[in-house]
Structures are given as C-alpha cells and as structure tokens.
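Asks: can't give you the sequence, but here's the structure:
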C-alpha cells in the first residue's frame, strides 16, 4: 500500500480518539487523480471537510517504488486492490459501519470501480465522483491519435503506455480495459450505495463531458453549471473549486443539504 494518512478534525474525535463523529459518522476516503498524491489534488478539499466535522482518510495509490511522489500510474485493476485494502483498514480502525468515498478524475473512476470489483460495496455508503472518465476519455482529443491506424495503432499505443509505466493512461482511454470492464452491461452503482457524479461543461480532459455520467436509475448526475452557471471551471480546477466542495458536502449529507452562494469558481483549468 502507498503512503497514507489519517487526518481527523478534533471535533470528529470521541474521548478514546476513535475517528467518529455524531453528525458525520461515516469516515470519508479521498482518492486523488492520475499523477497526484494524497497530499495534493484533494488536500484543500480534505481540509474543508475536516472543518465541517468529517473524519477523512487519504492515500497515495498506484505509485511505483522508484517514483513514490507520482500516484495513480499503475493499472486500474492493481490500484483498485490497493484502495480496497485501504478501505477495509479504515473500517477496522474506526469501527464505522459504513465508509464514504470522494474521488477526483482517476480517483473518481476508482470510486466506481472499487465497489464493483473488490468486494467492499457492502461497507460503502455514499460515493461522490468528480469528473470520472466513466466511459473512457480522449484526454481532450489527444487519444484520438492512437486510432490513426485503427486497432493496430491503438494496440501499439497500449504497449507504449504500459512500457513507460502508465497502465492507468491506457486503461482510461477509449477502449481501455478498465473502461470496458466497468461498462460490462452490469450496474456500476452497487446495491446499498448512493452515487453522485459531478462534472463541468468546461472540462477539457474528460471529453465529451457527458461521458462522466453514470446513466442508471438512482444516480444523481449533475453539472456544476446547473447550480452555478458562471463557474467555468476545468478538469484540474474541479478539485479546488468551492462550488464543487459545497455540492460534495450536500451529497455526503443530503438530509441537511443547503443552498450556498456561488463563487466565480476556480480559475485554473
């Protein structure tokens, strides 16, 4: 397992130091995007959730020993096992009955993939997936080059990406093995799980943007711009956008969901 941390706001600790909160009893596991780590990408969101009284856990998954500061590179199937083990460890440490997951980009894809394929769905409650490449992404059109010569060049591209150490890049492209497996005709949202997918109409990496959504009964798919029309945030910025953060909090605690004043959004793409 990669590097990880338990980071609970003081208000979320009972006298024994157990990671519990009366208002928010579910610990929240945060999953970073491709090329990121547990201390970047979702780190500001994590602090925001702690200030709201949530107990949060995060890890760097999918990193190679020689490059511990770059996560999310290994194949989706390999990283998913690492994440599933981490989620079980969180439950054991906290004695919580359910765990919530918030993921961004590749981490959002993993938030869909892990419950379906690693056997942890029964201990998962709410999932908030920010800009997941659910149906594969062209990475802003770059991946289209892999198909210049049809399936032959697509297969060559796959070999190259896996050789240079980015199996996840291959897995998440159009026709990637993880994308095909996730969309195998069986439900992505697992029984007992609540799923919210948040996307931006200005996402320049998960393209077309609607491919982020999980088109199944009971899934809450929403564009940021439906709530905050003037927020033109891009893919990376979605992790740092306060409008997104407020949508996440409402998804994690729908009983107390509240309107919020929209900001102009994160300027970063």
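Replies: In hand now; what should we look at? Just so it is clear, the model here is predicted, and its values are computed rather than measured.
Asks: switch to C-alpha atoms for all contacts and neighbour counts from now on
Replies: OK.
Asks: Could you count how many residues lie near residue 50?
Replies: Using other CA atoms under 10 Å, residue 50 has 19 other residues around it.
Asks: From the chain's centroid, how far away is the helix or strand harbouring it?
Replies: Residue 50 belongs to helix 43-51 when assigned by DSSP states H and E. Relative to the centre of its chain, helix 43-51 is centred 15 Å away, using CA atoms, centre = their mean, to the nearest Å.
Asks: go on, stretch 258-265?
Replies: Distance, centroid of stretch 258-265 to centroid of chain: 22 Å (CA atoms, centre = their mean).
Asks: Same question for stretch 20-35.
Replies: So, by CA atoms, centre = their mean, the centroid of stretch 20-35 is 11 Å from its chain's centroid.
Asks: got it, and stretch 81-96?
Replies: 16 Å.
Asks: which parts of that stretch are buried?
Replies: 81-84, 86-87, 90-91, 94, 96 (16 or more other CA atoms under 10 Å).
Asks: returning to that earlier point: buried sites along the helix holding residue 50?
Replies: So for helix 43-51, counting by 16+ other CA under 10 Å, buried means 43-50.
Asks: Which secondary structure elements does the very next helix or strand once past it sit against?
Replies: Per DSSP H and E, helix 43-51 leads on to strand 55-59 as the next helix or strand towards the C-terminus. If contacts are counted by 3 or more CA pairs under 8 Å, 6 or more residues apart in numbering; DSSP states H and E, strand 55-59 sits against strand 4-8, strand 28-31, helix 43-51.
Asks: Swap in 6 Å and give it another go.
Replies: strand 4-8, strand 28-31 (3 or more CA pairs under 6 Å, 6 or more residues apart in numbering; DSSP states H and E).
Asks: Can you lay out the ones you listed as a markdown table showing mean neighbour count?
Replies: Listed next are the helices and strands packed on strand 55-59 as a markdown table, based on neighbours: other CA atoms under 10 Å:
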| stretch | mean neighbour count |
| --- | --- |
| strand 4-8 | 16 |
| strand 28-31 | 26 |
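Asks: alright, now check it against this:
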C-alpha cells in the first residue's frame, strides 16, 4: 500500500468512524457486551474485514471460551489485543484458531471503541489500557491462573506496555509479543507532518480517533510511555516488524530496547516477504514467530516455503 492508497484508506476509515460513532462523544467508549459466537477462520484481512462488517461483535474462532482451562504444556492463557480501528475478529481470525489448535486458552476482547462498533481501539489509550487491565483480571479469575501472555498488533502491541508500566500488569504477564507495534509512535509515511501542519488538523483527527494522535511519533503519550526505558523487569518481549510497513514508520520504531527483548522482521526469514502493516496478523511467518515466542521449546524457524 503506497502513500496515495494509504491516504484513501485513512479517509475511508475516518468517514466510517464518524458513521459508527453517530457523531457522538468518545467519552461513551466502553467495554463490549458479553462475547458472541465465533466467526469462521479467515486467511486474509480483506475477507476478515468483510465478515466483520456484517458481524461486528463476532469473536475470532477459537477465542473466548470461558470454560477453557490451561494445560501443563500451555499454563498461561493468551490475550489478543487488536490494532487501531480493527476489532477482535478481523485482526485475529487466523492467529486465534492457530493458537487454540496448539492447546492455548485464547481470549480476545473488543476495547476502546463503541459497543458493537466495527472500529475498536480508537479512544484514549490509557482508558483502553484500564479496560484491558480489567479484562485480564477477568481471564485470570476464570482460568484460575496468575499470569497471561499477550499478543498484540499495532496499537495492541504497544498499549499493553502502558498496562505493564502503570497499571500493575508486570506481575500478571509472562510475555508480550507485538506484531508491528507502534512502540515509539509513527510518522505514518510522512502524513503526520502534513496533518500537524494543517490548522486544526490534529484536532479533527483526534475528534474521530484520539488514539491516532496519541500514536504520533512526538506525542506526549509516546514520550511518557518510553520515559525511563522501554521494558519492565520480569516480562519477555518479542517484536515482529515488517520492512514494508506503511503505517508504523519507520518500521524500526516498533523495536524495543532493554532486557529480555527479541526484535526481528519477517524479512529476516524470507527476504521477499512483502506483507504490510494491516496484513501481518495473516502472514504465515508472523504466526509461526508468535507460536515460537509463546512456546520456545517447540520453536521452528520459518522460511519462504515452510
């Protein structure tokens, strides 16, 4: 997706957000209703998004079985955290069933957006992080465990770091795996500079998507999140980026520094992998690397063919 296509997508999403919000206030953003039935397995973001348009509350397949109990092999439940403007289903309709098939208890909330809305994770990020903290506590109580692992995409890979740093999450998380996470913000292929130069540009964007402006490379939120270091003790971090990312730019802004960190790219395993930002949760190599990070004892090195 090159710059003109990216711009068209942003305009389309912005219009969709306005319709979804009904011109209401983001102050009404709240945690979604009880988990509905799971949708089908998907192989790409396009088919997943089409399904989600008509089934905005669908759970990803394999997720949100509150009777699930972790096994000795996979003792920590996995909580999936979606990206800005995505929802639990369209982001995780490939990763969730893969992890469930491996034997994990998988959970995927819709947070940071209007109840039942197509677009989630658009509200104030600290507020979404507090919703996430409450959801993790619910998972821990239901499964009888003391820790979860977290897999997140884009904002969903960065937002849990706020939970770890400020909301007591460090004692409740074993591993955080980020797929193209916005850890150090983004200049959005240069579009952030354009928006900031327009009178009222950031104000307009924030009215539709507060999380969008909070993820700008020089935002107060990003500066605060990374002040004093990127990581907290006791948590294992894995970042999987793609060199062809057109949303989190430069792609290296996904990477973390500190102890217990593994930074990698899809292209380290397949130089010709052209997967971009919104498709990374459907990339075969990315899914393998998630599975490796969650269970290093069963890790397998992917390549272009297998």
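Replies: Nice, I can see it. The structure presented is a predicted model; accordingly, all values stated were derived computationally and were not measured.
Asks: Save the helices and strands packed on strand 55-59 of the first structure as CSV, and put in distance to residue 225 of the first structure too.
Replies: Converted to CSV, those look like this (distance: least, CA to CA, whole Å):
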stretch, distance to residue 225 of the first structure
strand 4-8, 31
strand 28-31, 23
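Asks: Quick one, which of those gets closest to residue 157 of the first structure.
Replies: Between residue 157 of the first structure and these, the tightest spacing by CA to CA is seen for strand 28-31, at 26.5 Å.
Asks: which residue numbers in the second structure go with that closest one?
Replies: Mapping strand 28-31 of the first structure onto the second structure (TM-score structural alignment) gives residues 78-81.
Asks: so how much does the helix holding residue 50 of the first structure differ from the second structure once superposed?
Replies: In this overlay with the second structure, the average offset of helix 43-51 of the first structure from its partner residues is 1.0 Å by mean CA distance after the TM-score superposition for the first structure.
Asks: in the second structure, what residues pair with that helix?
Replies: So helix 43-51 of the first structure sits over residues 93-101 in the second structure, by TM-score structural alignment.
Asks: So which residues of the second structure form strands?
Replies: Assigned by DSSP state E, the second structure shows strands spanning 78-81, 106-107, 148-153, 173-179, 236-241, 261-265.
Asks: now the ones you listed as TSV including distance to residue 188 of the second structure?
Replies: Formatted as TSV, these follow (distance: least, CA to CA, whole Å):
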stretch	distance to residue 188 of the second structure
strand 78-81	21
strand 106-107	30
strand 148-153	16
strand 173-179	16
strand 236-241	15
strand 261-265	19
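Asks: mind checking which of these is nearest residue 214 of the second structure?
Replies: strand 148-153 (16.1 Å).
Asks: quick one: that closest one to the first structure mean distance?
Replies: Looks like 0.2 Å for strand 148-153 of the second structure (mean CA distance after the TM-score superposition for the first structure).
Asks: give me the stretch of the first structure that that strand matches.
Replies: Going by TM-score structural alignment: strand 148-153 of the second structure matches residues 99-104.
Asks: picking up where we left off before, name the residues that touch the match of strand 28-31 of the first structure?
Replies: With CA atoms under 6 Å, 6 or more residues apart in numbering as the test, stretch 78-81 of the second structure has contacts from 106-108, 148-152, 156.
Asks: Quick check on those residues: which are buried?
Replies: Buried, going by 16+ other CA under 10 Å: 106-108, 148-152, 156, out of those.
Asks: Tell me which residues touch residue 99 of the first structure, please.
Replies: Contacts of residue 99 of the first structure by CA under 6 Å, 6+ apart are 26-27, 124-125.
Asks: what do you get if the cut-off is 10 Å, keeping everything else the same?
Replies: Contact analysis of residue 99 of the first structure by CA atoms under 10 Å, 6 or more residues apart in numbering lists 25-29, 87-88, 90-91, 120-127.
Asks: again, but for residue 74 of the second structure
Replies: 102-105, 294-295.
Asks: ok, and those in the first structure?
Replies: By both residues aligned by TM-score structural alignment, their matches' CA atoms under 10 Å, these still in contact after alignment to the first structure are 102-105, 294-295.
Asks: top of those residues by neighbour count?
Replies: residue 105 (28 neighbours).
Asks: what about that one, distance to residue 243 of the second structure?
Replies: 31 Å (CA to CA, to the nearest Å).
Asks: what's the answer for residue 14 of the second structure, then?
Replies: 26 Å.
Asks: Between these two, which is the more surrounded one?
Replies: The neighbour count for residue 14 of the second structure versus residue 243, taken as other CA under 10 Å, is higher for residue 243 (21 against 18).
Asks: Map that one onto the first structure.
Replies: With TM-score structural alignment as the criterion, residue 243 of the second structure matches residue 201.
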